[in-house]
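In: what would the 3D arrangement of this be:
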Amino acid sequence: MDKKKLLVIGIIIYLASTAVAFGVSRIFAPKIDGDLVSPQSLITDSEGNVQIDPGEPKTESCPLNGMLFTKTERSIWEGRRPLAVMIENHTDARPQSGLGSADIVYEAVVEGGITRFMGVYYCGVAANNINFSPVRSARTYFLDWVSEYDALYAHVGGAGKCNDPTVDEKAKALCQIDRYGIKDMDQFGISYPTCFRNPDRLSKTVATEHTMVCSSNGLYFVAESRDWTNVDEDDVSWDEDFRSWEFSDGDKAQDTPDATKISFGFWDGYKDFNVIWDYDKADNSYKRTMGGEAHTDFETKKQITAKNVVVQLTKETGPVDEHKHLLYETIGTGDAFIFKNGEAIEGTWSKNKRTARTLFYDENGKEIQFVPGQIWIEVVPKGKKVDF
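Out: Here you go, the predicted model:
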């Protein structure tokens, strides 16, 4: 066989394997209210994005953040479970890819005053194949939030295998992933093209640890191969014990907003991680600034916004070992500031066990009703000042 034929065969095999890996033609659609959206009727583009009829009404509420989507999108997400992805926040990693598409985002310090994000994806990525980057390693306190969703957990390694004597027992995230039975999507067990190093993502040279890219369709395809869809290998649905937050019926700004600029830091002296959320009354949303610059999503080139911002104050302990790992109190109660509709609510948070939902309450003990849309949970060491 000559070289030209071998080349053609090689290209065909590569294209076929890539299509399978990204699951372009594998969109599963359960029944919704008696209607069936056939998988064959869902048209995808070359990037794996489902083409949604622009005239289709958005009537379906996302159980994670209350935002409305189409029945077509719901038919896709109901065959899946939430996907939690660790995304780093080193200055060399900015701007990140994928944060703007998350339903919920958590932010907390890892080591050395550097924060890390965990995006929770479910409804917002149903019809879209999203790139996440840079994906980084697991930390123990994020596992307590992953457990609220029985989510797939995408990360690149993490702190502490069970037999690692250099890591504090309470900080051994990799050991706990196994012990808790978390649906582990560690990149070390996932190959190209689902996850890969892309040193050219940004127009600057960065260290290798800042280059990992993973795709949402690829991760969901891998999860399906492990029998982790909307149900697990034991046929238990992810939302069997899920407790959704409460959401308001509308999206209406206050006539006279009392919190138009929210600002706080995580550690003193680490200005690159100081955060400002500026309220935009016209859009009834908050625009994010970090380290003095507008925080944008690399994929969309748009400034990151949120409908709700929560500052959860909690006890920080550490460093607890030679790796300078930290611990955060995620189970218990504490103070919180909740910002929505241009108003500031001084309230509390409560979580009674690892798998339970973190709930937020106002000063009268009434559960918070979030505005439908993206929610950011900023986990800040208690004692830090929050200005608004």
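In: C-alpha only now, for contacts and for neighbours.
Out: Will do.
In: surely residue 135 and residue 90 touch.
Out: No - at 11.4 Å, residue 135 does not count as touching residue 90 under the criterion of CA atoms under 8 Å.
In: so which of the two has more stuff around it?
Out: A count of neighbours by other CA atoms under 10 Å puts residue 135 above the other of residue 135 and residue 90, at 31 against 17.
In: let me see the contact set for that one.
Out: Going by CA atoms under 8 Å, 6 or more residues apart in numbering, residue 135 touches 85, 86, 87, 88, 154, 155, 156, 210, 211, 212, 213, 214.
In: 10 Å - rerun?
Out: The contact partners of residue 135, taken as CA atoms under 10 Å, 6 or more residues apart in numbering, are 85-89, 93, 96-97, 116-118, 154-157, 187, 195, 197, 209-214.
In: returning to what we had before: find the residues that touch each one of residue 135 and residue 90.
Out: 96, 116, 210.
In: burial count for residue 143?
Out: Residue 143 has 23 neighbours, counted by other CA under 10 Å.
In: and residue 322, by the same measure?
Out: Using other CA under 10 Å, the number of residues around residue 322 comes to 9.
In: go on, the one 4 residues further on?
Out: Residue 326 has 21 neighbours, counted by other CA under 10 Å.
In: return the distance of it relative to residue 80.
Out: Per CA to CA, to the nearest Å, residue 326 is found 32 Å from residue 80.
In: ditto for residue 377
Out: Computed as CA to CA, the residue 377 to residue 80 distance reads 23 Å.
In: for those two, indicate the residue with more neighbours.
Out: More crowded of residue 377 and residue 80, by other CA under 10 Å: residue 80, with 25 against 19.
In: now the helices for the stretch 101-250 of the chain?
Out: Ranges of helices within the stretch 101-250 of the chain are 140-146, 173-180, 216-225, based on DSSP state H, counting those that start in this stretch.
In: for residue 30, which of those helices is the nearest?
Out: Residue 30 sits nearest to helix 216-225 of all the helices of the stretch 101-250 of the chain, at 15.1 Å, using CA to CA.
In: which positions in that closest one come out as buried?
Out: For helix 216-225, the neighbour count (16 or more other CA atoms under 10 Å) marks 216, 217, 218, 219, 220, 221, 222, 223, 224 as buried.
In: for the longest helix out of those in the chain, which positions count as buried?
Out: Secondary structure of the chain read by DSSP state H shows that its longest helix is helix 3-22. Judged by neighbour count (16+ other CA under 10 Å), helix 3-22 contains these buried residues: 18, 19, 21, 22.
In: likewise for stretch 317-331?
Out: Under 16+ other CA under 10 Å, the buried positions of stretch 317-331 are 325, 326, 327, 328, 329, 330, 331.
In: for those residues, could you give me CSV that also reports distance to residue 164?
Out: As requested, the buried residues of stretch 317-331 are exported to CSV (distance: CA to CA, whole Å):
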residue, distance to residue 164
325, 13
326, 16
327, 17
328, 21
329, 23
330, 24
331, 25
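In: one more sequence to fold, the one below, so I can look at both together:
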Amino acid sequence: MRFVWDRSVRGRMAAGLGVAVLGGALAACSDGGGPGRAEPPSATGGDTGTPAPTAPATHPFTGGKRGLRNPVLAVKIENTRPALPQSGVGSADIVYVEQVEGGETRLMAVYSSKLPKRVGPVRSARISDLHILPQFGRPAFAFSGVQSKMKKYIRKAPVYDISQESAGSAYFRAGPKPIPYNLYADPKNLLKQAPKAAPPRDIGFTFGPAPEGGKPTKGFTARWPATTMGFTWSAKQSRWLASWGGQPDRAAEGGVLGGRTVVVQYAKTTRSKFHDFLGSYTPLIHTTGTGRATVLRDGKAYSAKWSRPSEDKGTTFTTPDGKPMPFATGQVWVLLVNDGKPYTP
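Out: Down below sits the predicted model:
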């Protein structure tokens, strides 16, 4: 069950789309450059947005005690040099880093336990977002727009569309940066446009003390075809401090971005059917199935395995002996990198 879309100055989305879970309402499209298909996620499966009777003991995204029933909001954020420093990323529960056209990356920040005052620069969505989001039930999804021919798929996706086009009052332009790097949004206002957005639910993460083993590690650099992000352990701050292109990845609010846990998830990246106006194809990141991962926490690197049976299910991470790989309580970064050398599809 998978999906597709986009519209950005840089990218036009895509991927193969299937009809099975949407009752034949959509025409099937095969991937343009790799094995496997990208079918729409179920529009009816998963969380309907109705809160469960009781809250979980800890937040399933962070392992903390805060915001246990707060709605889930996902926001697409630019992650290239003209966009830095970004706003609101430090408040996210989970930060996904996804490859887009031209070998660059874009963030998808997921919020629930707390909200920043503003977030951005907000940019357009990509196909890989809709492969990731179904595990959250039916979250609110904020983005600047999508390719016009993808709009029908957005309408059928299990998300509340609070894009600039449908929730314009929550968006504003600010600062000296030129368009499209100056579009921001007010998260509280965004969620007012999606009053039935799903509360947090289990997405496969576990939290707790670090397991035995692990390799003492000062830092790690993730590589995509046109950019890099590094994470260096800070014992003083008890978290991994992020860098972008070799320089500290500073937050607009001050300080350096980074998380308590950094997951390097090696996922097959293939060419989707669609491309942007420059002819660069949109990557399709395959986040279902199984694969290898490296989990960084507490100054150590742990070898792990990831598994996700379907797009409406969460992603579990296990140690080589099959036990759950616990994360440190706090913000989690998930770096989606190609399983192999950096690859431009």
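In: between the helices of the stretch 101-250 of the first structure, which gets nearest to residue 312 of the first structure?
Out: helix 140-146 (12.9 Å).
In: where in the second structure does the closest one align, residue-wise?
Out: Counting by TM-score structural alignment, helix 140-146 of the first structure falls onto residues 127-133 of the second structure.
In: next, count neighbours for residue 323 of the second structure.
Out: Other residues within reach of residue 323 of the second structure by the criterion other CA under 10 Å amount to 11.
In: gap between stretch 324-341 of the first structure and the chain center?
Out: Relative to its parent chain, stretch 324-341 of the first structure has a centroid offset of 17 Å by CA atoms, centre = their mean, to the nearest Å.
In: one more: stretch 103-122 of the second structure?
Out: Taking mean C-alpha positions (CA atoms, centre = their mean), stretch 103-122 of the second structure and its chain are 9 Å apart.
In: please, where are all the strands along the stretch 51-200 of the second structure?
Out: Applying DSSP state E, counting those that start in this stretch to the stretch 51-200 of the second structure gives strands spanning 73-78, 94-99, 105-111, 140-142, 160-161, 171-173, 183-185.
In: so how far does the third one sit from its counterpart in the first structure?
Out: In the superposition with the first structure, the average deviation recorded for strand 105-111 of the second structure is 0.4 Å (mean CA distance after the TM-score superposition for the first structure).
In: tell me what angle that strand forms with strand 73-78.
Out: Per axes from the mean of the first three to the mean of the last three CA atoms, to 10 degrees, the angle that strand 105-111 of the second structure makes with strand 73-78 is 160 degrees.
In: residue in the first structure paired with residue 256 of the second structure?
Out: Match for residue 256 of the second structure (TM-score structural alignment): residue 303.
In: okay, now the closest residue to that match other than its chain neighbours: neighbour count?
Out: In space, and not counting its chain neighbours, residue 303 of the first structure is closest to residue 296: 4.1 Å by CA to CA, 6 or more residues apart in numbering. Counted by other CA under 10 Å, the residues lying close to residue 296 of the first structure total 23.
In: quick one: residue 296 of the first structure from residue 157 of the first structure, how far?
Out: In this view, residue 296 of the first structure and residue 157 of the first structure are 26 Å apart by CA to CA.
In: and what of residue 383 of the first structure?
Out: 31 Å.
In: tell me which of those two has more neighbours.
Out: The residue with more neighbours, out of residue 383 of the first structure and residue 157, is residue 157; 19 against 9, by other CA under 10 Å.
In: show me what the more buried one lines up with in the second structure.
Out: Per TM-score structural alignment, residue 157 of the first structure is aligned with residue 145.
In: again, but for residue 122 of the first structure
Out: With TM-score structural alignment as the matching criterion, the partner of residue 122 of the first structure in the second structure is residue 112.
In: name the nearest residue to that match, ignoring sequence neighbours.
Out: residue 72 (4.9 Å).
In: quick one: map that neighbour onto the first structure.
Out: For residue 72 of the second structure, the aligned residue in the first structure is residue 82 (criterion: TM-score structural alignment).
In: quick one: that match and residue 145 touch, right?
Out: No - taking CA atoms under 10 Å as the definition, residue 82 of the first structure is not a contact partner of residue 145, at 11.8 Å.
In: which one's more surrounded, these two?
Out: Counted by other CA under 10 Å, residue 82 of the first structure and residue 145 do not tie: residue 82 has more neighbours, with 25 against 21.
In: got a list of what that one touches?
Out: Contacts here follow CA under 10 Å, 6+ apart; on that basis residue 82 of the first structure touches 64, 103, 120-123, 125, 146, 149-153, 220, 229-230, 238-239.
In: okay, now the nearest residue to the match of residue 157 of the first structure once chain neighbours are set aside: neighbour count?
Out: Distances taken as CA to CA, 6+ apart put residue 124 closest to residue 145 of the second structure, at 4.9 Å, once the chain neighbours are dropped. Residue 124 of the second structure is flanked by 27 other residues according to other CA under 10 Å.
In: surely residue 124 of the second structure is in contact with residue 106?
Out: Yes - contact criterion CA under 10 Å: residue 124 of the second structure and residue 106 qualify, at 9.4 Å.
In: thinking again about what came up before, how close does the match of residue 256 of the second structure sit to residue 294 of the first structure?
Out: According to CA to CA, residue 303 of the first structure stands 6 Å off from residue 294 of the first structure.
In: kindly report the same for residue 67 of the first structure.
Out: 24 Å.
In: likewise for residue 267 of the first structure?
Out: 20 Å.
In: need the counterpart of residue 187 of the second structure in the first structure.
Out: In the superposition onto the first structure, residue 187 of the second structure corresponds to residue 216 when matched by TM-score structural alignment.
In: got the contact list for that match?
Out: Going by CA under 10 Å, 6+ apart, residue 216 of the first structure touches 22, 48, 83, 85, 98, 121-122, 125-126, 128-132, 154, 194-195, 222.
In: go with 6 Å
Out: Residue 216 of the first structure sits next to 129, 130 when contact means CA atoms under 6 Å, 6 or more residues apart in numbering.
In: how close does it get to residue 188 of the first structure?
Out: Distance from residue 216 of the first structure to residue 188 of the first structure, by CA to CA: 17 Å.
In: same question for residue 120 of the first structure.
Out: Relative to residue 188 of the first structure, residue 120 of the first structure is positioned 20 Å away (criterion: CA to CA).
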